[in-house]
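> My questions are about this predicted structure, shown below with the sequence.
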Amino acid sequence: MNPRRRGVLVALLLALCTAAGCASVPETSTVQVLRQVGGGEDAMLPPGPVEGSNPLDLVRDFVFASGSSTERHGAARRFLAPEAEHWDDAAGLTVLDGQFDTVPAPGAASLSTGVTTIRIRGTAIGRLTSSGSFEPEQRTFQQDVTVVRRDGQWRISNLPPGVVVPLTVFRDNYKPVRTWFVDPVRRMVVADQRHVPSTPSRAQAARVMELLLAGPSPALQGAVVSLLPPGAQLRANVTVSADGALIVDLTRLGDLDEPSRMLLAAQVVLSLSEVNVGRVRLLADGEPLVPGRQDLTREDVAALSAVVQPAADVPGLVVAGGRVRQLSGPEPSAPLPGAVGDGAYDVESAASTVDGTRLAAVTRSGGRRSLVVGDGSGDVSAVSLTADTMTRPSWTPTGGEVWTVLDSAVVARVLVGDTAPPRTGQVNAEELAALGPIADLRLSRDGVRVLAVVGGGLHTGAVVRSIDGEVAIRNIRRLRPDDLGEVVAADWRSVDSAIAITRTGEMLVAQVSVDGLVVQPVLSNNLTPPLTAIAAASNRPLWVTDQTGVWSFGGGDQVAWRQVLGGAPDAVPLYPG
């Protein structure tokens, strides 16, 4: 059954079952599976108020209907009395988790008076901004609306600005898309998560272009730029040509050299591909933006994407018993050559670059930690960093920097070159450190974000690099504190999602979308808590360490975790990056 129709039927059944008091609407789960809403035919507006609804059911059904933004939330407006016609539905959208209630507000007038106040209460997980980005903020939510009886029917006569919807309704009505902006250092495009209405689908391309012209979301402000200057605009509405290409004609672009034109093309084409646009006729003042290339497809610009994944032939590793070993590849459990694998160092954790050519390792000696870096041959050299504690290292996509956190507070970066000795520097992480001790920090594989476990919470931040060489972590957001509880460690699964291990029994392993909108539990039935380490990468099995060793889970038809290294409760698995 169509999810929207199913939601309406649930609402109708509950309306029949609820006569008075509290109307509570549980959903199937407080956590949701990541998915994309299809871009098929445009759906019709949901039905309006049920004849004879009581105030509690009316307000509840209004909340469900508010998910559809078509015709300025036309479905929801059917629930309003004439005096509420100026409701400001553009003042932001609050997303609630898996349950909300409609109850009489304290002190509400009796229904016999023909006017009463109904309270919507639940837990908000964040809000969708006008930029199409989701801003996480888990908190208790309540909102009062006034309901009046006119001609025997109850209608809403007064309500605050903005829209309120449950998560499942939001995900039925909005499509997650990646808009693309430019990493100014690497001159490649990186993804920025947004959400656009799923209907009408014919309007999605225009909405994506609006988002691109408006610039990066607040989460990536300062970390990325756009090659669409502030004055850029469309010369005309986006249209489809007779031969099926989407025509995008831009103007006021300023002077762009050939590489910049290709980067701008990558921004537009990759963004539009998220809403099923296969071919773009990209023009600048009526002429092809890229000379000689009238139409462009995703394949034409894919090489400019900064999304980096470990190559299939680069093995995952594990640190166990003070040595670095292979955990996948032709010789599982075989120690790496050189000092990090033969016992010359007592290794606590490690990280390899995406291409596997460089390795960084945290070593222990006399209660202190030090960092060593080297190449794939096993040769390593010490870096002038020591501390009581160091987090597991993390590499930038180019392999030119490795980061670690000293004594749970100082984020250090080590610049590694082919010839010069490693040089140390510091990252401005004052905003992050102010939240508590930093237990884990991972750079995203496109290099523009960090994932950090701080004070037991899971946080994201943007890597902001200034022209004078300063590097800072900004735009920090905490993801789903009530659902995740105390987080132990985390890693990037992709540019869109992270995997975290927690001390919460109901969700020992969780997948979280990068903006915190969606939390999905991962099967943990045969793991022995507490879990201590996690490694993740796209198209690779998850690895976690429990009290018996390292376990692997690949999803799909797999019904339980499989142990890949036993008798190693201190093991730290790692994928390249």
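Arrived safely. Numbers count the residues shown, from 1 in each chain.
> CA atoms for contacts and neighbours, from now on please.
OK.
> Now do the strands in the stretch 401-550 of the chain.
401-406, 410-415, 423-426, 438-443, 449-454, 457-465, 471-478, 487-492, 497-502, 509-513, 519-522, 533-535, 542-546, 549-553 (DSSP state E, counting those that start in this stretch).
> Make TSV from those strands and add mean neighbour count and distance to Val238 to it.
Output for the strands of the stretch 401-550 of the chain, formatted as TSV (neighbours: other Cα atoms under 10 Å; distance: least, Cα to Cα, whole Å):
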stretch	mean neighbour count	distance to Val238
strand 401-406	24	42
strand 410-415	20	45
strand 423-426	15	46
strand 438-443	25	37
strand 449-454	24	32
strand 457-465	24	32
strand 471-478	20	33
strand 487-492	26	35
strand 497-502	24	31
strand 509-513	24	30
strand 519-522	20	35
strand 533-535	25	43
strand 542-546	26	42
strand 549-553	22	44
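> got another, please set it beside the one above:
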Amino acid sequence: MRRLIGTVLAILGILVLSACAGLPVSGPVTAGRPVDEVRTGPEVRFFPDGPQPGATQEEIVEGFLLAGSGSSADWATARSFLAPAIQSSWDPSAGVAVVPTGEIVAQPAVDDTVKVILAPVASVDATGRYEPALGGTATLAFELIQVAGQWRISKAPDGIVLDESVFGTVFHRYSVMYFDTSWTYLVPDERWFPTTSAAVRITTALVDEQPSDWLAGVVTTAFTDDVTSVYSSVPQSAGTAQVELSPEVLALQQLTVDRMATQLEASLATAGITEVQLTVDGVPIAATPVQTRSTAVTGGPLVLTDEGFGFLSGSELTPIGGLSSAVVRSNPVAVQVGPNQESAAVRSADGSVAR
């Protein structure tokens, strides 16, 4: 037994020495990745089946709804279930109904109309705002006609339906970044967009749309009403995105343009884009992101419990002097504390916001 153990240890010693011999002990030092670099995992895409020959009306409707998971080429597979007259007009970006797994089941067709009753657990609107459902059901109705001997949908509601098990793969959460009213901090407005069009959806939300209602009066933006995004795409090369803006941007002060670049770069960074180049008519314009202060809050998480509002550390709650008692009295459902911990915005159950 001792001889066996000794032999095993000797072999292990040889293996260890061999492994050590393979470690580099000379040569140049190679820099690693920056600590703040955005790392993105492999992108997963679904490629659902298109309509099958001889499919029934119910199978066509179910196939169309299941094809909502295939966002490639602007939902080309889902459009293949539609009659030619509505293939281009159907708008998948109108919204998303997120439903429990296995709920997409069509009812038997009646007079060439198929209905699907859903009980959504959440929804996403056309601007990417996510809202949990409050219960209840929704009925979707689809009209069908024969096209070359095959059933196709001739009337369908805009938007898509996604099984909750695939929603988090087809859509990801991104941050559209706004300035606070002092132009000191960047404030995220979280949105959910398809991974296949994240860059253009983030850009459109920031340049052409407004922040969420509950942030109104708390945030501001450098993008003026007359400046718009020009193209329905955001070309990317080596991590740099080119954002084409309307010529009105050329009349703005340099500080305003720099703030625009700051918002765009911070917003698109949440989609893994590291740099932004602003262009007008394809020509780059000068823009340097401005310095902003971090909104990171030191200490534990801020919580509202039966004991009050403050920082939670273990089982101890530490209130914020001069602020916690006012927050508790407002009976809020959401709280945003200012970075200096001297002010807060609270949202009540009826949707009203107080500061």
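It's in. These numbers were taken from a predicted model, which means no experiment stands behind them.
> closest to Ala65 of structure 1 out of the strands of the stretch 401-550 of structure 1?
Nearest to Ala65 of structure 1 among the strands of the stretch 401-550 of structure 1 is strand 519-522 (23.7 Å), distances taken as Cα to Cα.
> Give me the range in structure 2 that the closest one lines up against.
Per TM-score structural alignment, strand 519-522 of structure 1 has no counterpart in structure 2.
> got it, and stretch 171-178 of structure 1?
Taking TM-score structural alignment, stretch 171-178 of structure 1 hits residues 168-175 over in structure 2.
> What's the average distance for that stretch when superposed on structure 1?
In the superposition with structure 1, the average deviation recorded for stretch 168-175 of structure 2 is 1.8 Å (mean Cα distance after the TM-score superposition for structure 1).
> In that stretch, which residues are buried?
By neighbour count with 16 or more other Cα atoms under 10 Å, stretch 168-175 of structure 2 contains the buried residues 170-175.
> any chance of the strands of the stretch 401-550 of structure 1 in CSV, with distance to Leu385 of structure 1 too?
Output for those, formatted as CSV (distance: least, Cα to Cα, whole Å):
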stretch, distance to Leu385 of structure 1
strand 401-406, 9
strand 410-415, 9
strand 423-426, 8
strand 438-443, 17
strand 449-454, 21
strand 457-465, 22
strand 471-478, 18
strand 487-492, 23
strand 497-502, 28
strand 509-513, 32
strand 519-522, 37
strand 533-535, 23
strand 542-546, 27
strand 549-553, 29
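> Quick one: closest of these to Arg127 of structure 1.
strand 471-478 (12.9 Å).
> Tell me, how many residues neighbour Leu13 of structure 1?
10 (other Cα atoms under 10 Å).
> scratch that, Leu134 of structure 2
10.
> What's the separation between it and Arg39 of structure 2?
Distance of Leu134 of structure 2 to Arg39 of structure 2, computed by Cα to Cα, to the nearest Å: 35 Å.
> Pro284 of structure 2 now?
Distance from Pro284 of structure 2 to Arg39 of structure 2, by Cα to Cα: 27 Å.
> any idea where the helices of the stretch 101-250 of structure 2 begin and end?
Assigned by DSSP state H, counting those that start in this stretch, the helices in the stretch 101-250 of structure 2 fall at 164-170, 198-208.
> Pick the most deeply packed of the ones you listed.
helix 198-208 (a mean of 22; mean count of other Cα atoms under 10 Å).
> who does that helix touch, helix- and strand-wise?
strand 171-180, helix 254-269 (3 or more Cα pairs under 8 Å, 6 or more residues apart in numbering; DSSP states H and E).
> that older thread, please state the offset of the match of stretch 171-178 of structure 1 from the chain centre?
Relative to the chain's own centre, stretch 168-175 of structure 2 is displaced by 4 Å; criterion: Cα atoms, centre = their mean, to the nearest Å.
> Equivalent analysis for stretch 49-64 of structure 2, please.
With Cα atoms, centre = their mean, you get 30 Å for stretch 49-64 of structure 2.
> biggest strand in structure 1 by residues?
Counting residues, the longest strand found in structure 1 (DSSP state E) is strand 134-150.
> ok and that strand relative to strand 471-478, angle-wise?
Using axes from the mean of the first three to the mean of the last three Cα atoms, to 10 degrees, the inter-axis angle of strand 134-150 of structure 1 relative to strand 471-478 is 30 degrees.
> Which other helices and strands does strand 134-150 of structure 1 contact?
strand 115-128, strand 153-158, strand 471-478.
> Name the residues that touch the longest one?
Judged by Cα atoms under 8 Å, 6 or more residues apart in numbering, the contacts made with strand 115-128 of structure 1 from elsewhere in the structure are 55-56, 59, 92-97, 99-105, 108-110, 134-149, 480, 517.
> Out of these, which end up buried?
Buried among the contacts of strand 115-128 of structure 1 by 16+ other Cα under 10 Å: 55-56, 59, 92-97, 99-105, 134-138, 144-149, 480, 517.
> Report the separation between the two terminal residues of stretch 286-297 of structure 2.
End-to-end distance (Cα to Cα), stretch 286-297 of structure 2: 33 Å.
> same question, stretch 177-192 of structure 1
8 Å.
> Equivalent analysis for stretch 218-233 of structure 2, please.
Start-to-end, stretch 218-233 of structure 2 (Cα to Cα) is 30 Å.
> how about the strands in the stretch 1-150 of structure 1?
23-26, 93-104, 115-128, 134-150.
> mind checking how far the second one is from the chain centre?
Per Cα atoms, centre = their mean, the displacement of strand 93-104 of structure 1 from the mean C-alpha position of its chain is 22 Å.
> Repeat that for the longest one.
From the chain centre to the centre of strand 134-150 of structure 1 is a distance of 25 Å (Cα atoms, centre = their mean).
> so it versus strand 153-158, what angle?
130 degrees.
> what does strand 134-150 of structure 1 rub up against?
Contacts for strand 134-150 of structure 1 (Cα under 8 Å, 6+ apart): 55, 81, 105, 114-129, 154-160, 194-195, 477-482, 515-517.
> How about the first one?
Strand 23-26 of structure 1 is contacted by residues 14, 56-57, 60, 98-103 when judged by Cα under 8 Å, 6+ apart.
> Kindly recompute the last result at 10 Å.
10-11, 14-15, 17-18, 56-57, 59-60, 97-104, 120-122, 166 (Cα atoms under 10 Å, 6 or more residues apart in numbering).
> Read off where that strand ends up in structure 2.
So strand 23-26 of structure 1 sits over no part of structure 2, by TM-score structural alignment.
> Buried residues, that strand. List them.
Per 16+ other Cα under 10 Å, strand 23-26 of structure 1 contains these buried residues: 23-25.
> for stretch 38-55 of structure 1, same thing?
Quick answer for stretch 38-55 of structure 1 (16+ other Cα under 10 Å): 45-46, 48-49, 53-55.
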